[in-house]
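Student: Fold the following and give me the result.
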Amino acid sequence: MRVRNKPWAKDKIEQHPQYIVANPEQYKGKWHEVFENDQPLHIEVGTGKGQFITEMAKANPTINYMGIEVYDSVIVIALDRLIEADVPNLRLLHVNASDLEKYFTKNDVDRVYLNFSDPWPKSRHEKRRLTYKDFLTFYEDIMVDGGEIHFKTDNQGLFEYSLMSFSKYGLLLKYVSLDLHKSDFEGNIMTEYEEKFSGMGSRIYRCEVKYQN
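Tutor: Okay, here's the model as predicted:
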């Protein structure tokens, strides 16, 4: 993903700790203190500009949401969305997905969303794909028993790879669509990329998988 540098982004992030959680490692195992409730927690890994996670939070006030994004210049756009939406059940984390275990522990998370992740198509970059087995282990280690991953992409190669990765890991396939926007799936909330790609006629792939105990 090409990201246009915003020199002021870091200062803006630091000015809004009520939205982008500062020192998130101190809340490991006790995220309920941030939200001041015991609602389930759903996280989006690679939240981008925040459209999906913000709209999900609006639509589901009895669930807490966390958008995770590593790029300064992208998370500030998600921050603007959150400030405008003013929803109490959403926070952002400015961290790398490979460091999730620093900030979450077992039973912290109920669901992980992976939306339009970088496909990293070259074989030597397989370990960077967010559906690679090591990431599946990271997610399992921070989730409740029977936690779920919901995955969307426009990239057929990544989708096929991910289904194979999920299967090899032993995840239970609950739902799969090879053309989401022509399916009977209800309540779909689109990301910015999804709007762009579907508008260009691209097929959107989606699946839901569950960890088995």
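Student: From here on, just use CA atoms for contacts and neighbour counts.
Tutor: Fine.
Student: residues of the helix or strand containing residue 58 that come out buried?
Tutor: Using DSSP states H and E, residue 58 falls within helix 51-59. By 16 or more other CA atoms under 10 Å, the buried positions in helix 51-59 come out as 51, 52, 53, 54, 55, 56, 57, 58.
Student: Then stretch 43-52?
Tutor: For stretch 43-52, burial by neighbour count (16+ other CA under 10 Å) applies to 43, 44, 45, 46, 47, 48, 49, 50, 51, 52.
Student: Next: stretch 153-171.
Tutor: Applying 16+ other CA under 10 Å to stretch 153-171 flags 153, 154, 155, 158, 159, 161, 162, 163, 165, 166, 169, 171 as buried.
Student: let's see this one next to it:
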Amino acid sequence: MRLRKKWWARPEMEKSPLVITEPTQYSGKWSEVFGNSNDIHLELGCGRGDFIIKVASQNPNKNYIAIDLKDEVLVYVLRKVQEAELENIRIIPLQIAFIEDVFSENEISRIYINFCNPWPKDRHNKRRLTHTKFLTKYKKFIKPNTEIWFKTDNAGLFDASIEYFKDNGFKIEYYTYDLHNSDFHENIVTEYESKFVSLGMKIMFLKAVLK
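Tutor: Coordinates of the predicted model:
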């Protein structure tokens, strides 16, 4: 679905210190941005922010960075963060292809990828956020033993992602093709996930660890 341009979104975001519009300036300095040395967790493709709000609320001793491309979406994430009065979230408008320029070695302790575009056509596979092309970028800034939590409703993407992770030095510590009927109890339900489950769709999940 194409979003209608909201010309007021970027000016509103620029007024808030919670939004980092020039993130490459802070590569290697994200602990200074948050004012502490807590672990930093990253959500790639945060949508309207329901997930990041929930996880940050439950873990005040962790820092969170929410990344998405569209100001029209991120402005609502900002409003939710402000309403929840959360100080441990920062928001970055960014095309994820440029992620490696934003963080330095060992800055990120966990990555969440929730319901990214499956890019089902073979010629588009390299755009998948779990593809080798992107995993190579992530490995430049994640700590050893960092976990990547990945959820999708697309079986083709899920099967391919398992192989991408294995081929790039990650160990699959946990996976399931039916998350909501599994023994994994740390799940935080996203907005998309609620809709999918209500339609009877199964959610696939894996946890991969860089060794």
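Student: Which of the buried residues of stretch 43-52 of structure 1 fall in strands?
Tutor: Applying DSSP state E to the buried residues of stretch 43-52 of structure 1, the entries found in strands are 43, 44, 45.
Student: Quick check: of those residues, which lies closest to residue 67 of structure 1?
Tutor: If you rank these by distance to residue 67 of structure 1 using CA to CA, residue 44 comes first, at 5.0 Å.
Student: Leaving out sequence neighbours, find the closest residue to the closest one.
Tutor: residue 113 (4.5 Å; CA to CA, 6 or more residues apart in numbering).
Student: what's the neighbour count on the one you found?
Tutor: Neighbours of residue 113 of structure 1 under the rule other CA atoms under 10 Å: 20.
Student: Equivalent analysis for residue 196 of structure 2, please.
Tutor: Neighbour count of residue 196 of structure 2, defined by other CA under 10 Å: 14.
Student: hang on, it is in a helix, isn't it?
Tutor: Yes. Counting by DSSP: H, G, I helix; E, B strand; the rest coil, residue 196 of structure 2 is part of a helix.
Student: Counterpart of it over in structure 1?
Tutor: Under the alignment (TM-score structural alignment), residue 196 of structure 2 pairs with residue 197 of structure 1.
Student: residues contacting its match?
Tutor: Taking CA atoms under 8 Å, 6 or more residues apart in numbering, we find residue 197 of structure 1 in contact with 154, 203.
Student: Find me the equivalent region of stretch 124-132 of structure 1 in structure 2.
Tutor: Per TM-score structural alignment, the counterpart of stretch 124-132 of structure 1 in structure 2 is residues 123-131.
Student: Give me the buried stretch members for that stretch, please.
Tutor: By 16+ other CA under 10 Å, the buried positions in stretch 123-131 of structure 2 come out as 125, 127, 128, 129, 130, 131.
Student: Also stretch 63-74 of structure 1?
Tutor: If you call a residue buried by 16+ other CA under 10 Å, then stretch 63-74 of structure 1 has these buried ones: 63, 64, 65, 66, 67, 68, 69, 70, 71, 72, 73, 74.
Student: among the residues you listed, which are in strands?
Tutor: Per DSSP E, the buried residues of stretch 63-74 of structure 1 map to strands at 64, 65, 66, 67, 68.
Student: Can you pull up the most central residue in structure 1?
Tutor: Per CA atoms, centre = their mean, the C-alpha nearest to the average position across structure 1 is that of residue 44, at 1.6 Å.
Student: after superposition, how close is the longest strand along structure 1 to structure 2?
Tutor: Secondary structure of structure 1 per DSSP E: the longest strand is strand 143-153. Comparison of strand 143-153 of structure 1 with structure 2 after fitting gives an average deviation of 0.9 Å (mean CA distance after the TM-score superposition for structure 1).
Student: That strand: how far from the chain's middle?
Tutor: Strand 143-153 of structure 1 sits 10 Å away from the centroid of its parent chain (CA atoms, centre = their mean, to the nearest Å).
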